[in-house]
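Novice: predicted model follows, preceded by the sequence.
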Amino acid sequence: MPNARPVPTVRRRRLGEALRQLRNTAGPDNAGLTLEEAAGLLAKLDTEAGREKSSWTSPKLSRIENAQAHIRPNEVTDVLTAYGVTDPEVYSALEGLAKHAGNKGWWQTYSGLVAPAYADYISLESDAERISEWAPQLIPGLLQTAAYARETIAVNATTRTPQEVTALAEVRMARQAVLSRPERPLTLWAVIHEAVLHQRFATRPTLMRDQLRRLLDAADLPNVTLQIMPLHAGPHPGTSGGFSLVGFPGLMPAVVLLENLVGASYVEAVDEVKIFANAFERILAAALPTDESLALIARLEESTRT
């Protein structure tokens, strides 16, 4: 999983990007505002509110949009008011993001073990409304059994002790709570390559049977959709590698996570995220339909019993 801290944090970058988008569509005829015009409107709000001195300048706004400066929830309210935003959901989402940007979550219990960038991703996952994941090499983490998680973490985290591997598997299991949380359970749409389902673990012959059963059980959840990319599939954009497209409520821009052996990177530019969204649609089209996918998983699960 990620092991290098994104600087600044992804949460702060999401907030800055959302505010930039709003500024670019504010003003008369939605023609957008320059930084100088936006700062002027905010300074006017300060004057009307009886504040003696305004702190709003175009450099300050630029730093906020580029995630180089912190913004308080009440300042977010002022910015949205200046931009003419009336949607209460936008206010709630962006004020909440500013308020909780620095909050610590349950994963902080594992500080020193969970790398900062991994913690950053878990925070995004906890905020997310939906995740679209293309998994050509491993079962998605949100659908893994504890045994599968331990085995696959041990293979990739070669510098970790057995105790650390177990703890990291616990973290992965705890992450799965987003699928069954009482309010707004995460919607997961995962496409898994068929080759992943044929993996076997020599020292744990029942491991894959349990993992396949876990997939079938997860597919019963109304917020989980599974498709399998068959071995005989033709060329598709997924041949470039796996990715997770993380979407958020309301105006919040989506983020793409890319992972490899040495860490992870985020794709956040709107136009680049759209490339992955379009690629995922084409991956869905190349994969087996959901009913055929589940039938295939069931057949493979049955074959592990013989």
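Specialist: Looks like it came in fine. Numbers count the residues shown, from 1 in each chain.
Novice: from here on, contacts and neighbour counts on C-alpha atoms
Specialist: Will do.
Novice: what sits against Arg160?
Specialist: Residues in contact with Arg160 (CA atoms under 8 Å, 6 or more residues apart in numbering) are Ala154.
Novice: okay, one more to line up with it:
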Amino acid sequence: MPNSPLTPTIRRRRLGAALRRLRTDAGMTLEAAATAMGWKSPKLSKIENATQAIHPSDVSALLTVYGVDDPTVVGALEGLARDAGKRGWWQTYSGVVSPSYADYISLEADAEAIHSWSPLVVPGLLQTAAYAREVIAGVTTTRTPEEVAALAEVRMARQSVLTRPGSPLELWAVIHEAALHQRFTVRPTIMREQLRRLLDTADIPNITVQLMPLDSTAHPGVLGSFTLSSFPSPMPPVVLLENLSGAAYVEGDEATPFAKAFDRIRATALSVEDSLARIAEMEEGHRR
């Protein structure tokens, strides 16, 4: 009995795109590759388009057909097939976590490095719980206080990727200085605590924070925020773009301009040392 269509997840889409790229690199048509596997071509088409799952052992067999024997590549793609439909801890919050947000959390969990340009708010992976609650409550128009609290819990739980054993996520965040001038009238100490949190990250080897000063020259970041996630080979990078209507993803070669833009953004920003000094000055100002 054929597999029923599946709702594509970001993991399944990444796997399908990688398999399509390797087939193309091998110079094989869809029909030829499917025939070599003893399949009909629609099955392979569905796998590449992320509407049908593929067993890890079939991934290995397909890579053999494509002449790919690098154990790192084989292991990475088998693992992606194994985890494509896996339920993560965030499923416990399915009542408040949208499918697109769940996709991003799984992406974040798989990433080895994230480069974040954040002109308006502190990135979620560096937020304090109090700051997260205030920001989530401020931007939502439909969430109840209970849902806001749950989403803040999710944001705090996401931060575990920064301290995961063996391979903590490498985070490089560039934050516009304007974001750190945000005021919270109900709890004026929120920003001071958030500034302290940013300073504390200076002692964590896998986290780098820079500030874009108010008087910076023009740079690609003026066009908006983005988050670039990188993965172990052979998986291509993925860019997250967010706005009020939801999230959109830019994958594969189309992510290259964002990588180049981030290089220019961090070159325009203050150095790490000057950034931390500026943050320390701002934190001290909140104490007066």
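Specialist: That came through, no problem. All figures in this text were calculated on a predicted structure; none of them were measured in a lab.
Novice: can you name the element that comes right after the top helix by length along the first structure?
Specialist: Secondary structure of the first structure read by DSSP state H shows that its longest helix is helix 270-286. Per DSSP states H and E, helix 270-286 of the first structure leads on to helix 290-303 as the next helix or strand towards the C-terminus.
Novice: matching residues in the first structure for stretch 172-181 of the second structure?
Specialist: The aligned range for stretch 172-181 of the second structure in the first structure is 189-198, by TM-score structural alignment.
Novice: an error on my part: the question was meant for stretch 41-54 of the second structure.
Specialist: Using TM-score structural alignment, stretch 41-54 of the second structure pairs with 58-71 in the first structure.
Novice: which of the residues in that stretch are buried?
Specialist: Neighbour-count burial for stretch 58-71 of the first structure flags Lys60, Leu61, Ser62, Ile64, Glu65, Asn66, Ala67, Gln68, His70, Ile71 (criterion: 16 or more other CA atoms under 10 Å).
Novice: name the element Ile114 of the second structure belongs to?
Specialist: Element membership for Ile114 of the second structure (DSSP H and E) is strand 113-118.
Novice: helices or strands up against that strand?
Specialist: Judged by 3 or more CA pairs under 8 Å, 6 or more residues apart in numbering; DSSP states H and E, strand 113-118 of the second structure is in contact with strand 170-176, strand 226-230, helix 256-268.
Novice: return the set of buried residues in the longest one.
Specialist: If I follow you right, that is helix 256-268 of the second structure. Using 16+ other CA under 10 Å as the test for burial, helix 256-268 of the second structure gives Thr256, Phe258, Ala259, Phe262, Ile265, Arg266, Thr268.
Novice: counterpart of it in the first structure, which residues?
Specialist: Aligning helix 256-268 of the second structure against the first structure (TM-score structural alignment) gives residues 274-286.
Novice: run the chain-centre distance for stretch 191-204 of the second structure.
Specialist: Distance, stretch centre to chain centre, for stretch 191-204 of the second structure: 21 Å (CA atoms, centre = their mean, to the nearest Å).
Novice: in the first structure, what residues pair with that stretch?
Specialist: Under TM-score structural alignment, the match for stretch 191-204 of the second structure is residues 208-221.
Novice: again with stretch 219-238 of the second structure
Specialist: So stretch 219-238 of the second structure sits over residues 236-255 in the first structure, by TM-score structural alignment.
Novice: now the end-to-end length of the matching stretch.
Specialist: 21 Å (CA to CA, to the nearest Å).
Novice: on that earlier part again, ok, and what's touching the match of helix 256-268 of the second structure?
Specialist: Contacts with stretch 274-286 of the first structure, where a contact means CA under 8 Å, 6+ apart, come from Ser132, Trp134, Val191, Gln227, Met229, Ala233, Gly234, His236, Pro237, Gly238, Leu245, Val256.
Novice: quick check, the third one in contact with Met229.
Specialist: Going back to what we said before, that points to Val191 of the first structure. Yes - Val191 of the first structure lies in contact with Met229 (CA atoms under 8 Å); the separation is 6.6 Å.
Novice: what is in contact with those two at once?
Specialist: With CA under 8 Å, 6+ apart as the test, Val191 of the first structure and Met229 both reach Ala287.
Novice: just list the residues touching Val178 of the first structure, thanks.
Specialist: Per CA under 8 Å, 6+ apart, neighbours of Val178 of the first structure: Glu125, Ser126, Pro185, Leu186.
Novice: number of residues surrounding the counterpart of Tyr110 of the first structure in the second structure?
Specialist: Taking TM-score structural alignment for the superposition, Tyr110 of the first structure sits opposite Tyr93 in the second structure. Around Tyr93 of the second structure there are 15 other residues, counting by other CA atoms under 10 Å.
Novice: quick one, what contacts Tyr93 of the second structure?
Specialist: Ala150, Val154.
Novice: now the strand holding Ile114 of the second structure: buried residues?
Specialist: Using 16+ other CA under 10 Å as the test for burial, strand 113-118 of the second structure gives Ala113, Ile114, His115, Ser116, Trp117, Ser118.
Novice: what stretch of the first structure does that strand fall on?
Specialist: Using TM-score structural alignment, strand 113-118 of the second structure pairs with 130-135 in the first structure.
Novice: run through who's touching that stretch.
Specialist: For stretch 130-135 of the first structure, contacts defined as CA under 8 Å, 6+ apart pick out 140, 186-193, 238, 242-248, 280, 283.
Novice: buried ones in the match of stretch 191-204 of the second structure?
Specialist: Met208, Arg209, Asp210, Gln211, Leu212, Arg213, Leu215, Leu216, Ala218, Ala219.
Novice: export the residues you listed to JSON lines and append columns for distance to Pro88 of the first structure and secondary structure.
Specialist: Below are these laid out as JSON lines (distance: CA to CA, whole Å; DSSP: H, G, I helix; E, B strand; the rest coil):
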{"residue": "Met208", "distance to Pro88 of the first structure": "47", "secondary structure": "helix"}
{"residue": "Arg209", "distance to Pro88 of the first structure": "48", "secondary structure": "helix"}
{"residue": "Asp210", "distance to Pro88 of the first structure": "45", "secondary structure": "helix"}
{"residue": "Gln211", "distance to Pro88 of the first structure": "43", "secondary structure": "helix"}
{"residue": "Leu212", "distance to Pro88 of the first structure": "43", "secondary structure": "helix"}
{"residue": "Arg213", "distance to Pro88 of the first structure": "43", "secondary structure": "helix"}
{"residue": "Leu215", "distance to Pro88 of the first structure": "38", "secondary structure": "helix"}
{"residue": "Leu216", "distance to Pro88 of the first structure": "39", "secondary structure": "helix"}
{"residue": "Ala218", "distance to Pro88 of the first structure": "34", "secondary structure": "helix"}
{"residue": "Ala219", "distance to Pro88 of the first structure": "34", "secondary structure": "helix"}
